[in-house]
Every structure is written in C-alpha cells, then in structure tokens.
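Participant: quick check, what structure comes out for this input:
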Amino acid sequence: MLWPLVSLLAVGLVTLAAGWVVDQALQRAAARHPDAPLWPLLRRCRAPLQLVLLATLLLALRPVEHLLDLTDDRVRHALLLVLIAALGWLTVRGLAAVLGAVLGRYETVTEDASRIRRVHTQLGLLRRVLDALVWVVTLASMLLTFTAMRTIGASLLASAGIIGIVAGIAAQSTLGNFFAGLQIAFSDTVRIGDTVVVDGQQGTVEEITLSYLVLQLWDHRRLVVPVSYFVGKPFENWTRRDPGLLAWVLLHVDHTTAVDELREEFRRGLSLSPGWDGREWYLQVVDTTPSTLVVRAAATAATPDDAAELRFAIRERLVAHLRDRHPAALPRIRTGDGPPDDGP
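Facilitator: Model (predicted):
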C-alpha cells in the first residue's frame, strides 16, 4: 500500500515540476527575444501539458489501480480518455499561440491598417475551423476507445453516405453560413474593424465567426447578422480600401446669403478642428428651391469616427455663424402678402 501512494505523490510532484520548468524556460526565451510574441503565448499551454504528462505517467505506472486494488480496466480507460482530451486541449492552445504569434509578427512589420484587419479576420476564422476540426477528431478518438463503437464501425461507415445526405439537407442554412464565413475571410469583402452600413444601420465590425457577424452600433448596441447576408445582399463598406471619409452637411439658407463669406467661415472653422485631416474641403451651392439655397459643406476625415464628429462640428459652427452674424440669411417662411404689383 505504501509504494502505490509514494508513486502517486511522485507523479504529482514530477508533473508540477515539469510545468514549472517549462514555464521558466518560456519566460527566459521571451526575455531573450522580446520582439517574438510566440513565447508568451505558449505559456498558456502549461495546464494542458501538465495534464498530458500526468495522464501518461498514471497510465505507465498505474499507482491508482494498485492503491485502490482495482484489477479491471475501468481506471485505465478513464485515464486514456483524459489523455486524449488533454492532447486535444494542448493542440488547440498550441494552434492559438502559433496563429497569434503570426498575427503579432505581421502587425510589427506592416503599417497598412487595412491589411492588418484582413489578416486578423482570416486568421481568426482559420483558428475556428482548426479548433472545430481538432475537437471533432478528439471526440471521435475518444468514442473509438469503446468496444461497442468499434464493433458498429462497419455499419456506421456503410450508412455514412445516407446520413451525410440527410444532414446536408437539414443543415443547408448552417452549411451556407459556414462557407459564407470562409468566403468573407479570404475574399476581403469585410474585415474586423471595418465600418459598414447594413439595412440603414451603421456600425463597426467587432467579431466574425463562421455563422454570424457582430456589429457595434453608434449607441453601443450589438447587431448580429448572418454571414450569408454579406454574400447575397449589397452593403456599404466605408473602410474597405481607405479608412478616410468625406464628412458633409446640407444647409438651407435664404437666397440673400453671402456664400463667399460663409465659405471663408467654414475654412476658418476647419483649421481649428482636430477632426479634419487637411486633405480636402469645399462649400458649394448644390441646389435651389423656391424659398432657399441648398449649400453643401464637406471636408475629409481620417476615420469614420472623426468624420461623424466633424459633421456635427461643421453643422453647429455654420448655423451659429448665420444666427449671430447674418440672421436674415436663415430660411424664412413668408405667410403675409407681398408688396403690391406695380406693373401694368
């Protein structure tokens, strides 16, 4: 009885010591190579690695069976299931570390924000596909350790074709979203961080999965949209090529408005605005109505958020200028009779 207990304690100590040694080695590697993001990410593999080592040692030494005086294979089978699950967990953590390191390395060598967002989207979806594949293989491996599953394997393979057809028909929508997610990832139509407009709702792409896409709206609500929407319907992507945008407002003013003076006031306001990127601006009369002139003031901004703030600032400054300096230039509704007609 004493020897199995000592063996069990030794297995636990070896597992803890191995995890500590690996963690210390990764810390030293991260200190020697501070620009390499792989080593800090690999530290997340410590727990599944310890579980793999623990299950392997318990299977090899069998201290639990001797300690509990068990002669059947139930404990051994349970440890085998734990080992397979731990290997799957370790593989998922390792893939996450490698893909995260690839993205981190790409961010350090590339300054193009649109390309970084594209790679971020592609690697995120690739990680989800690989994770799903790993867990499916892990679960299948665990099921195959049962004798009953091995004996009915032939019949399962014989009926796999029919089951696959039935499952495909039943899961058309799910499969459509799955392939739509892959198409979005590698066709570069929409990426994490893009500003898009869907059914009149403007938002920033916050998350892309294999079945849905999450938009963060201006009021911090989340709009969840199936990824198939972005394959089968038109939508606006304001930042696909260049995150810069044109912020513009329309004003209705009286026909007597001094447009040149209003344009100069607009230019002065832009020079004081942090949202304007200095590239382009204009103020033009774009239309007339029987009672007003329609003036459009526009200026460029670096990001969609800056464009929104600049649009609000433009409207507020121009309206305040007309109200304080030229109140007669504001549109008026004439309800009385005009002067008598002196013509013949």
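
Participant: please count neighbours and contacts with C-alpha atoms only from this point.
Facilitator: Will do.

Participant: longest helix anywhere in the chain?
Facilitator: Assignment by DSSP state H gives helix 74-109 as the longest helix of the chain.

Participant: flag every buried residue along that helix.
Facilitator: For helix 74-109, burial by neighbour count (16 or more other Cα atoms under 10 Å) applies to 75-76, 79-104, 107.

Participant: and residue 263, what does it touch?
Facilitator: By Cα atoms under 8 Å, 6 or more residues apart in numbering, the contact list for residue 263 reads 282, 283.

Participant: what's the spacing between it and residue 323?
Facilitator: 15 Å (Cα to Cα, to the nearest Å).

Participant: and if you look at residue 64?
Facilitator: 87 Å.

Participant: again with residue 28
Facilitator: In terms of Cα to Cα, residue 28 sits 67 Å off from residue 323.

Participant: also residue 136?
Facilitator: From residue 136 across to residue 323, the span is 68 Å (Cα to Cα).

Participant: same deal with residue 113?
Facilitator: According to Cα to Cα, residue 113 and residue 323 sit 42 Å apart.

Participant: was I right about residue 79 contacting residue 59?
Facilitator: Yes. Using Cα atoms under 8 Å, residue 79 is in contact with residue 59, at 6.7 Å.

Participant: grab the nearest non-local neighbour of the residue most central in space within the chain.
Facilitator: Among the residues of the chain, residue 207 comes closest to the average C-alpha position under Cα atoms, centre = their mean, at 2.9 Å. Sequence neighbours aside, residue 214 is the residue nearest to residue 207 in space, at 5.1 Å (criterion: Cα to Cα, 6 or more residues apart in numbering).

Participant: for that neighbour, what are its contacts?
Facilitator: Contacts of residue 214 (Cα under 8 Å, 6+ apart): 205, 206, 207, 208, 222, 223, 224, 225.

Participant: so it sits in a strand?
Facilitator: Yes. If the criterion is DSSP: H, G, I helix; E, B strand; the rest coil, then residue 214 is within a strand.

Participant: was I right to think residue 26 contacts residue 39?
Facilitator: Yes. With contact defined as Cα under 8 Å, residue 26 counts as touching residue 39 (5.6 Å).

Participant: so where do the helices sit in this structure?
Facilitator: With helices called from DSSP H, the chain shows them at 2-32, 38-42, 46-61, 63-68, 74-109, 113-143, 147-151, 153-170, 172-187, 229-232, 259-271, 304-325.

Participant: OK, contacts around residue 84?
Facilitator: Taking Cα under 8 Å, 6+ apart as the test, what residue 84 contacts is 138, 141, 142.

Participant: another for comparison:
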Amino acid sequence: MLKPNETKMFHEAGESADAIARQLVANDAIVAALVDKLKAAPPRFIVTCARGSSDHAATFGKYVFETQVGLMTASASPSISSIYHAKQQLDGALYIAISQSGGSPDLVRAASGAREAGAHVVALVNVEDSPLARVADTVVPLRAGPELSVAATKSYLCALSALVHIAARWNGDEALYAALQDTPDAMRATWAMNWSPLVDGLVGAHDLFVVGRGLGLGAAQEAALKLKETCGLHAEAFSSAEVKHGPMALVGRDFPVLFLTQQDESIAGIREVADEFAARGAKVWVTSSDSAQSHRLPVAAAPHPVCAPLIAVQGFYKAANALSIARGHNPDVPPHLNKVTRTV
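Facilitator: Below is the predicted model:
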C-alpha cells in the first residue's frame, strides 16, 4: 500500500508554489505584450473554453475578469463547433482556451473556429508545442512542468495564477500583482498545515457537498471533481446561494459539507450557510485563516481575496491525496481515466 507522501499526486501538487513563482517571472513579458494588444484593441467580451479541471479554472477566470477588469465573460461549449458545426459571432472577442495537454480535438477545433470568426485566441497550455498552442494567436505557458499523475494538480493552480496575472496587468493593479507574487509563500505555509479532520471525517463517507461562492466557486468545482476522481467519493459543488434551494433538503445529521472561503463580500453569506448546516448536525468544515472560526480547516491568510482559491486548493490537494490512500485508492491511476481526454 502506498503511503500518502509516496504518490505522484503528492509530489506534483507540492511543487505548485515553486511552479507558480517560476511562471510569474517567465511569463511577465508575454503577458505584457498580450495586454498591450488588448488595450490597443479592447475586446467586446471574453469567452472561455475548457473541460474538466481546466473548465473549473475558467469558472475562476470568469469571476476574476468580471470583478477586476469589468468585462462580461462567458463559457463556450466546445460541442457547438465540434459536433454541431455551428458558426458563432465572435468578432472582437477575447477567446481563452485552457488545457493542460492542449491535445483534445474538440478544444482545438473550437479555438480554431473562434480565430476564424474574428476572436483573439489565447491558449493557456502546459504543453507549449501542442495542437491548441499552434492555432492560438497568443500562447501563455502554464509552466507547471511534467505532470504524470492522472489527477491534474499543479497545472490547475498554474492556470489560476496565469489568469490572475493577465487580469492584474490588464487592469494595471500593482497591488494584485504583488499579492500574486506573495501567494506561493502562503501556499507553502498551507501545505504544511493539518487537514486531518477532513480526511478522518470522509474516510467512510458516500456523498459530500463542496460549497463556494464567487471567486471560490471554481475551487469548489475542482475539489468535488478530485474527490470523485481520486477517492471514489460522490461529491457535488454548489454556490452557497444555490445550495439553499433544492440541494439543502439533503443536508441533515452527519451529512458532510466542505466550505471553501475567501475574505470578500461573500464571506458572511457562506458562514451563515455553514452555521445553519452545522446546527442541523451536518459535518461541516470551513477553510479559514481565523483561528476563532468554528469547524476550521487552516489556511494561510491570502494576500488578496482573488488569491485565496489558490491557497485553499493547495491545502485541499494534500488532503485529497491522503484521503484517497485511506479509502484504498491510488490517486495517480483512477479507474477508467487517462491523462489526456480526447473528446471529439
């Protein structure tokens, strides 16, 4: 039986902070050149295109661009191009395609179609000579380095940092860029913190909700996917606003709910829902840097709310890896899955 610190997932996720620190230095000239183009010809709107963990990064990107740049951001369905062959009106759009491998045919086809339709296509990819990179106008490398575990970890976190990097430079927000530079240290500190209460509490679980809001919603989606993928645990992600509709009917005694938070306008509402669920007897965990927070999973304080999801997911990945082993799985080789998903 593997030990938690022997998996590829453990070592690759643990490299995330160093990968982001290298990425920020290596990509700054690329991002500056992209921003010059965007300022010279301002896009009318932003479209993202991705699948899996990369699509969860795109959800995060939506909130980053809409809150920091003020530009409407929507998610494209690759199937519109790949199976329906429909033409889209994308003239004047910024089209951001996100992929670890850059090899999925439907993403490549969608990005190529977007470029033909007049969009400026930006590829956020870990494989810089991939088919997706070749059809893009601008390539922003993720620079995560080799990722051998099927479960994407550092490439996801590098995608988040690349999105924040673009937004900070585009908006001219030096405080946000400085906070992003400080984020790897907060990630390293969180990696060393104890999330064993979450691991112990989910060893025998069958179902779970992961809850976030705004900037944290994509992180909740990513956490839910990783729990399915690596732990064989049925987990669903919800906004703290949406979970109070139909899904909350399932939350009773001992039902587990993980809340991923950031210190912004969303925090009061998330804590209210967490307290309500805890009062029903649910098993509740809340990420927080505040030692007085009830049901706390510790994270280092985020230098900016936009950076909080990177820090929380860093802690989560370590816990998910340990939980996978505790539940008798190998997180590096989930059943029925491959590293590159070639959707057409």
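
Participant: drop the TM-score for these two in here.
Facilitator: TM-score for the superposed chains, counting by TM-score structural alignment, normalised by the length of the first structure: 0.25, backed by 128 aligned residues with a Cα RMSD of 5.9 Å.

Participant: quick one: the longest helix of the first structure to chain centroid distance?
Facilitator: A distance of 22 Å separates the centroid of the chain from that of helix 74-109 of the first structure, by Cα atoms, centre = their mean, to the nearest Å.

Participant: then stretch 47-55 of the first structure?
Facilitator: On Cα atoms, centre = their mean, the centre of stretch 47-55 of the first structure falls 31 Å from the chain's centre.

Participant: neighbouring contacts of that stretch?
Facilitator: Contacts to stretch 47-55 of the first structure, defined as Cα under 8 Å, 6+ apart, come from residues 11-12, 15-16, 18-19, 79-80, 82-83, 86-87, 89-90.

Participant: can you list the helices of the first structure in TSV and add distance to residue 281 of the first structure?
Facilitator: TSV is the format used below for these (distance: least, Cα to Cα, whole Å):
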stretch	distance to residue 281 of the first structure
helix 2-32	49
helix 38-42	45
helix 46-61	56
helix 63-68	78
helix 74-109	32
helix 113-143	24
helix 147-151	71
helix 153-170	54
helix 172-187	33
helix 229-232	33
helix 259-271	8
helix 304-325	11
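
Participant: tell me the most buried of those?
Facilitator: Mean neighbour count (mean count of other Cα atoms under 10 Å) peaks for helix 38-42 among the helices of the first structure, with a mean of 21.

Participant: name the residues that touch that helix?
Facilitator: Identification of contacts with helix 38-42 of the first structure by Cα under 8 Å, 6+ apart yields 26, 27, 29, 30, 93, 94, 97, 98, 100, 101.

Participant: which one of those residues sits closest to residue 187 of the first structure?
Facilitator: Nearest to residue 187 of the first structure among the contacts of helix 38-42 of the first structure is residue 100, at 21.1 Å by Cα to Cα.

Participant: relative to helix 113-143, how tilted is the longest helix of the first structure?
Facilitator: 170 degrees (axes from the mean of the first three to the mean of the last three Cα atoms, to 10 degrees).

Participant: let me know the angle separating helix 74-109 of the first structure from helix 46-61.
Facilitator: Going by the same axes, to 10 degrees, helix 74-109 of the first structure makes 150 degrees with helix 46-61.

Participant: make sure residue 238 of the second structure is indeed in a strand.
Facilitator: Yes. Applying three-state DSSP, one finds residue 238 of the second structure inside a strand.

Participant: which residues touch it?
Facilitator: Contact analysis of residue 238 of the second structure by Cα under 8 Å, 6+ apart lists 209, 210, 211, 212, 213, 217, 220, 221.

Participant: so the fourth one makes contact with residue 259?
Facilitator: The reference is to residue 212 of the second structure. Yes. With contacts counted by Cα under 8 Å, residue 212 of the second structure reaches residue 259, the gap being 5.9 Å.

Participant: so what sits against both of the two?
Facilitator: With Cα under 8 Å, 6+ apart as the test, residue 212 of the second structure and residue 259 both reach 220, 270.

Participant: related to what we said a few turns ago, and the residue nearest to the centre of the first structure, how far is that from residue 121 of the first structure?
Facilitator: Counting by Cα to Cα, the gap from residue 207 of the first structure to residue 121 of the first structure is 9 Å.

Participant: for residue 89 of the first structure, same thing?
Facilitator: 23 Å.

Participant: again, but for residue 325 of the first structure
Facilitator: Distance of residue 325 of the first structure to residue 121 of the first structure, given as Cα to Cα: 51 Å.

Participant: can you check residue 287 of the first structure too?
Facilitator: Distance of residue 287 of the first structure to residue 121 of the first structure, computed by Cα to Cα: 43 Å.

Participant: now for the contacts of residue 238 of the second structure, which pair is the farthest apart?
Facilitator: Spanning the widest gap among these are 209 and 213, at 13.1 Å by Cα to Cα.

Participant: state the distance from the closest residue to residue 98 of the first structure other than its chain neighbours to residue 119 of the first structure.
Facilitator: Of all residues not flanking residue 98 of the first structure in the chain, residue 38 sits nearest, at 6.5 Å (Cα to Cα, 6+ apart). Residue 38 of the first structure is 17 Å from residue 119 of the first structure, where distance means Cα to Cα.

Participant: and for stretch 56-71 of the first structure, what's in contact with it?
Facilitator: 1, 4, 5, 7, 8, 11, 75, 76, 79, 80, 83.

Participant: and those residues as CSV, adding distance to residue 51 of the first structure?
Facilitator: Converted to CSV, these look like this (distance: Cα to Cα, whole Å):
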residue, distance to residue 51 of the first structure
1, 25
4, 20
5, 19
7, 17
8, 14
11, 11
75, 16
76, 15
79, 10
80, 12
83, 7
